[in-house]
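Chemist: Sequence first, predicted model second:
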Amino acid sequence: MKDTELFDSHFFMKRGLFISILMTVFISLRAHSQDELDRFNDTLKMGTSYLIGQRMRQYDLTGMDGKLYSSSQLKGKVTFIGFLTEFCAPCVAETPALNQLYSDFKADSNFQYLSFTIENWGNPTAFIRKHQIEYPVLSVDIGTCYYLNYFKGFPVHMIVGPDGKILYFQFGGGINEQKAVENLKGNVYPVIKQQLMRLYTSSDEKEE
């Protein structure tokens, strides 16, 4: 690769990251009503459909528990992946709903939950305690976080299938806790349940 090509790729990556950060902060500060956020989110959805069917980007990270978290662990599982940060009002508002989602599915061996944050890089304990987060959180540097969520900002919800490909992708959220519950129940839960059912059906067929 030529030096000029390398420079161009780095330049556009940094520019995309900068724009995503500005958008997230701007929306969090300016969104005074749920209606404003709903209109913004509807616009965003039109720009993420191309991600459906793409393979989740690769990562190899070490969590606070000392365990290795790798994209290779997505294979054979239905995985919900979230991206959150404290300066994002919708991220904070949806925490109780995400706690419930984690509680509802964590006992299923075919399901796994993973979330990424840029809070207190390497050790987000204070952030987790403050917002009473019950689901697993990995703290990473801002570049890694935006790379993994395709430079879409916060919050981001993804569901990755057993083949490692993205089945569901949503960027944005509401500042109303009830709206967050309705969004997860109406959009995320059905996809997770459908994929888990397919895994069970496939397993039963192999046994026969």
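Modeler: Arrived safely. Numbers count the residues shown, from 1 in each chain.
Chemist: okay, CA-based contacts and neighbour counts for the rest of this
Modeler: Noted.
Chemist: Just want the most central residue of the protein.
Modeler: By CA atoms, centre = their mean, the chain has its centre lying nearest to G82, at 2.5 Å.
Chemist: measure that one to K45 for me?
Modeler: In this view, G82 and K45 are 16 Å apart by CA to CA, to the nearest Å.
Chemist: Excluding its own residues, what touches the helix or strand encompassing N99? List them.
Modeler: Element membership for N99 (DSSP states H and E) is helix 95-105. Outside of helix 95-105, the residues within contact range by CA atoms under 8 Å, 6 or more residues apart in numbering are 111, 113, 131, 133-135, 177, 180-181, 184, 189.
Chemist: The structure to be compared is supplied as follows:
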Amino acid sequence: MVKRGLYYLSIYIWLPYNLHAQNNTLKQCLIDHAKAIQAVATTKSTTQGAFIQPLDATYQKYQQIHYDWEECVKGHQMPLSTFKTLDGESYDSSTLAGKVLVLNFWFMSCAPCVAEMPALNKLVEEYKGKGVLFLGFSSDKAEQLKPTFFQQHPFNFKIIADARDIGKSFYFFGNPTTYIIDQQGIIRNAWVGDAGLDKLGPYTRAKKAIDNLLTTSHK
């Protein structure tokens, strides 16, 4: 876990093998990101595990690296085909087609993941019946995702349990990660991490992307 400014981001690198060729570009985005992070981490200022302030030059470098990853993954086909929600709903490419998708990758013990849930819930309420599907992919097992957790931390996305392999196919580098997918299954926006001190940041950022896709589809 890396401390960034005044908030936490759960970081890990996934480099799975034997995936379809269509994911090579997403994989390269992750490889380039990992190389850039390693280059910054080898400097003296980042080897001491110190708290990194938002105005620090090193912090700014990390922010640029993350931004470069976000730009890299845009325009690629999402590597998502079939899955089933915790409530037993089944989805495939045909049922997903024509919808704007908001994908959130998270897990129960990820503090930033839980922190952004209220902001993400606002989106679900706002876009009911407007052709937007909200999917929360948790790496936790189904038996771990007990009702008591959601009573304490309501999350109104459709929940998919044991989604580690799905997450690996996207080649992202930390949790929480959010993707905005257009009606043709193309990644249009992506970001990793919460919004720091701005609790409505996840809502604001996603809303702008969703509205843009809905407006475009109605032209």
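Modeler: Happy to help now that I have it. Remember, predicted model here, so these are calculated numbers, not experimental data.
Chemist: ok, the equivalent of E94 of structure 1 over in structure 2 - contacts?
Modeler: Correspondence of E94 of structure 1 to structure 2, assessed by TM-score structural alignment: E116. Residues in contact with E116 of structure 2 (CA under 8 Å, 6+ apart) are 194, 199-200, 202.
Chemist: what do you get if the cut-off is 10 Å, keeping everything else the same?
Modeler: 155, 176, 193-196, 198-203 (CA atoms under 10 Å, 6 or more residues apart in numbering).
Chemist: ok, the residues you listed in structure 1: which stay?
Modeler: Retained in structure 1: 176, 194-196, 198-200, 202-203, out of the contacts of E116 of structure 2 (criterion both residues aligned by TM-score structural alignment, their matches' CA atoms under 10 Å).
Chemist: Same list (those) but as CSV, adding distance to G49 of structure 2 and secondary structure.
Modeler: As requested, the kept ones among the contacts of E116 of structure 2 are arranged in CSV below (distance: CA to CA, whole Å; DSSP: H, G, I helix; E, B strand; the rest coil):
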residue, distance to G49 of structure 2, secondary structure
P176, 22, coil
D194, 21, coil
A195, 22, coil
G196, 19, coil
D198, 25, coil
K199, 26, coil
L200, 29, coil
P202, 27, helix
Y203, 31, helix
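Chemist: List only buried entries from these.
Modeler: 176, 194-196, 200, 202-203 (16 or more other CA atoms under 10 Å).
Chemist: what's the helix or strand for the equivalent of L103 of structure 2 over in structure 1?
Modeler: For L103 of structure 2, the aligned residue in structure 1 is I81 (criterion: TM-score structural alignment). Using DSSP H and E, I81 of structure 1 sits within strand 78-84.
Chemist: Could you do L9 of structure 2 as well?
Modeler: strand 7-11.
Chemist: Structure 1: matching residues for that strand?
Modeler: Going by TM-score structural alignment, strand 7-11 of structure 2 sits over no part of structure 1.
Chemist: And the contacts of that strand?
Modeler: Under CA under 10 Å, 6+ apart, the answer for strand 7-11 of structure 2 is 1-3, 106, 109-113, 172-177, 192-197.
Chemist: quick one: buried residues of it?
Modeler: Buried, per 16+ other CA under 10 Å, within strand 7-11 of structure 2: 8-11.
Chemist: what's the answer for stretch 149-162 of structure 2, then?
Modeler: For stretch 149-162 of structure 2, by 16+ other CA under 10 Å, it's 155-162.
Chemist: closest to M78 of structure 2 among the residues you listed?
Modeler: Nearest to M78 of structure 2 among these: I160, at 16.4 Å, using CA to CA.
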